[in-house]
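[1] I'll drop the sequence and a predicted model, then ask my questions.
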Amino acid sequence: MPTSPLHYQNQLLAALPEEERRRLGVSLELVPLDYGQCLYEPGAQILDVFFPTTAIVSLLSDIEDGTTAETAAVGNEGIVGVTLFMGGETTLSRAMVYSPGHGYKLTGRILKGEFHRAGPLQRSLMRYTQALLAEMAQTLVCMRHHTLEQQFCRWLLRRFDRLSPQALVMSQEMIAQVLGVRRAAISEVAIGLRTAGLISYGRGRVNLLDRPGLEARSCACYAAIQGEFARLLPGGTGT
């Protein structure tokens, strides 16, 4: 595939020098990433990686009681499958598409070859991995120490950073599953945010109405994550 303007929708690909992007572009395959699609299961060997353009992929960890919780998400700022080039081959996380769209698929063999060239792609992937690990760590702190409203606001803001227009299509049941809480708890928090005029929601659709207000209701974790992505990546807020 020749270099496409769509490559610029993924920030890691867009940041590459033109020559490297052209070489990699021959092997990139634009694929749909559908709602509910599982890209990886825990423990399964990773054969391909994905560079999302318009989709968002949740990285979920299983909990002993049978529930799950999202430790991070990947949108157009990153890549799904970092363990492949880090040498792990498998992962404990489940990668699920909850915001459908498209992304570029690349076979693991080709990615490893490009990574071991020790060029711009390797440097970008290493910096992205550092930012992703920081998000995972901050998310765990948030889940342990902050209120559900603060967690939900942080989670919404990170989603809206990657979405245009500012509308999230996802049921409360799925949001509760991602955050590892009861649906009734999410419903109560969402009603409070809607009453405050920060969001609107209905029929599985959440719209952002007041970003400054939502940021004020969030905890410091959102700004910390944003700051780390901005520090490590070009345009690295996921916008």
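    Received it, and whenever you're ready, just let me know what you need.
[2] could you use CA atoms for every contact and neighbour count after this?
    Will do.
[3] what sits against the residue most central in space within the chain?
    The residue at the geometric middle of the chain, judged as the C-alpha nearest the mean C-alpha position with Cα atoms, centre = their mean, is Val74 (2.0 Å). Contact analysis of Val74 by Cα atoms under 8 Å, 6 or more residues apart in numbering lists Pro52, Ile56, Val57, Ser58, Leu59, Val80.
[4] most neighbours among those residues, please name it.
    Of all these, Pro52 has the most neighbours under the rule other Cα atoms under 10 Å, reaching 30 neighbours.
[5] quick check, that one in contact with Ser99.
    No: with contact defined as Cα atoms under 8 Å, Pro52 and Ser99 do not form a contacting pair (10.6 Å).
[6] if we can go back for a sec, show me the contacts of Val74 that map onto strands.
    With DSSP state E as the criterion, strands contain Pro52, Ile56, Val57, Ser58, Leu59 from among these.
[7] okay, now the one to match up with it:
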Amino acid sequence: MDDPTSATDVDPRRNAILRSLPETEFARVLARCERVRTALKESVYDRGKPVEHVYFPLTAVFSHVALVDDQVVVEVGTIGPEGFVGLPAFLGTTRSPNATFSQVEGDSLRMSVEALQEVLRGDGSLHRALSRYTQAMIIQLAQNVACNTQHTVEERAARWLLMTADRVGAPEFPLTQEFLAQMLGVRRPTVSLTAGVLQSAGLIRYTRGRITIVDREGLLDASCDCYLLLREEFDRLTAG
């Protein structure tokens, strides 16, 4: 991981959890954080290993992935500036049940688990915000299970691209077909065919490992209803 001082000076209130805090508690949390920048595919948690830090993403996007025999099966959750990486620590456990890595390179505020527990002992606004966020993540996990079994690869790919663009805050971001195949739990040739369909329809442009959403409304129409359901739930539960 890069030296924390190398992270760009991004406004900490870009993170929705931090933005919801009153000024006094926001200052307490910020004083216990350091700025870090995670590279693409950089691991922050290994399955079954101790959780030592938690993260408030600012421009970075993280993926939780389920593993079987140490092989990535499918993404089970995505976290960007709307949320928090480290729910096991908040819920009182010491190890992560899933692997977590940086899906999109970017900046975060990192806090030690000990510092988090110190702040949470006050049972203030951060505790309430993380409780609401836990509910949002439970909904995301449950909806992902339903989506993966009921919707087509094209619908799921469109949903994933829209959610990632929302978290990045831009219509363009780095993405390889191999990575998208892992996130959707399908073979790479399937993703190649799916990306070709979306590109032929004029919805996206894919060149040299980068995706550009050309027609957001069209991609929204191509997506399943899970995208809007999850976005509305996160907006409601993280708004306070």
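    On my side now, so go ahead. Please read all numbers here as calculations on a predicted model, not as lab measurements.
[8] max pairwise distance over the contacts of Val74 of the first structure: which two?
    The widest separation within those, taken as Cα to Cα, falls between Pro52 and Leu59 and amounts to 13.4 Å.
[9] whereabouts in the second structure does the lengthiest helix in the first structure align?
    Taking DSSP state H as the criterion, the first structure has its longest helix at helix 120-145. Under TM-score structural alignment, the counterpart of helix 120-145 of the first structure in the second structure spans residues 125-150.
[10] so how far is that stretch from its chain's centroid?
    From the chain centre to the centre of stretch 125-150 of the second structure is a distance of 12 Å (Cα atoms, centre = their mean, to the nearest Å).
[11] comparing it with the first structure, how large is the average distance?
    For stretch 125-150 of the second structure, the mean distance to aligned residues of the first structure following superposition is 0.6 Å (mean Cα distance after the TM-score superposition for the first structure).
[12] what's the following helix or strand after the helix or strand encompassing Phe152 of the first structure?
    According to DSSP states H and E, Phe152 of the first structure maps onto helix 148-162. If you walk from helix 148-162 of the first structure toward the C-terminus, the next helix or strand you reach (DSSP H and E) is strand 167-169.
[13] alignment lookup: the residue nearest to the centre of the first structure to the second structure.
    Aligned counterpart of Val74 of the first structure in the second structure: Ile79 (TM-score structural alignment).
[14] can you tell me how far that match is from Ala60 of the second structure?
    Summarising the geometry, the distance separating Ile79 of the second structure from Ala60 of the second structure, computed by Cα to Cα, to the nearest Å, is 9 Å.
[15] repeat for Thr176 of the second structure
    17 Å.
[16] please enumerate the strands of the first structure.
    Counting by DSSP E, the first structure has these strands, from start to end: 29-33, 38-40, 48-52, 56-62, 68-74, 94-99, 101-107, 167-169, 199-202, 205-208.
[17] deepest of those, which one?
    strand 48-52 (a mean of 25; mean count of other Cα atoms under 10 Å).
[18] how about that one, aligned to which bit of the second structure?
    The aligned range for strand 48-52 of the first structure is 53-57, by TM-score structural alignment.
[19] show me the contact partners of that stretch.
    Residues from elsewhere that reach stretch 53-57 of the second structure, judged by Cα under 8 Å, 6+ apart: 15, 17-18, 79-86, 89, 107-113, 116.
[20] let's see it at 10 Å
    12-18, 33-38, 44-45, 62, 79-90, 106-116, 167 (Cα atoms under 10 Å, 6 or more residues apart in numbering).
[21] and stretch 210-220 of the first structure, by the same measure?
    Applying Cα under 10 Å, 6+ apart, the contact partners of stretch 210-220 of the first structure are 138, 142, 146-157, 160, 166, 193, 196-200, 208, 222-223.
[22] stretch 143-157 of the second structure too?
    With Cα under 10 Å, 6+ apart as the criterion, stretch 143-157 of the second structure contacts 74-77, 137-138, 140-141, 158-160, 162-163, 180-181, 183-186, 190-191, 193-195, 197-198, 219-227, 229-230.
[23] if you set the cut-off to 6 Å instead, what comes out?
    Taking contacts as Cα atoms under 6 Å, 6 or more residues apart in numbering, the residues outside stretch 143-157 of the second structure that touch it are Thr194, Ala222, Ser223, Cys224.
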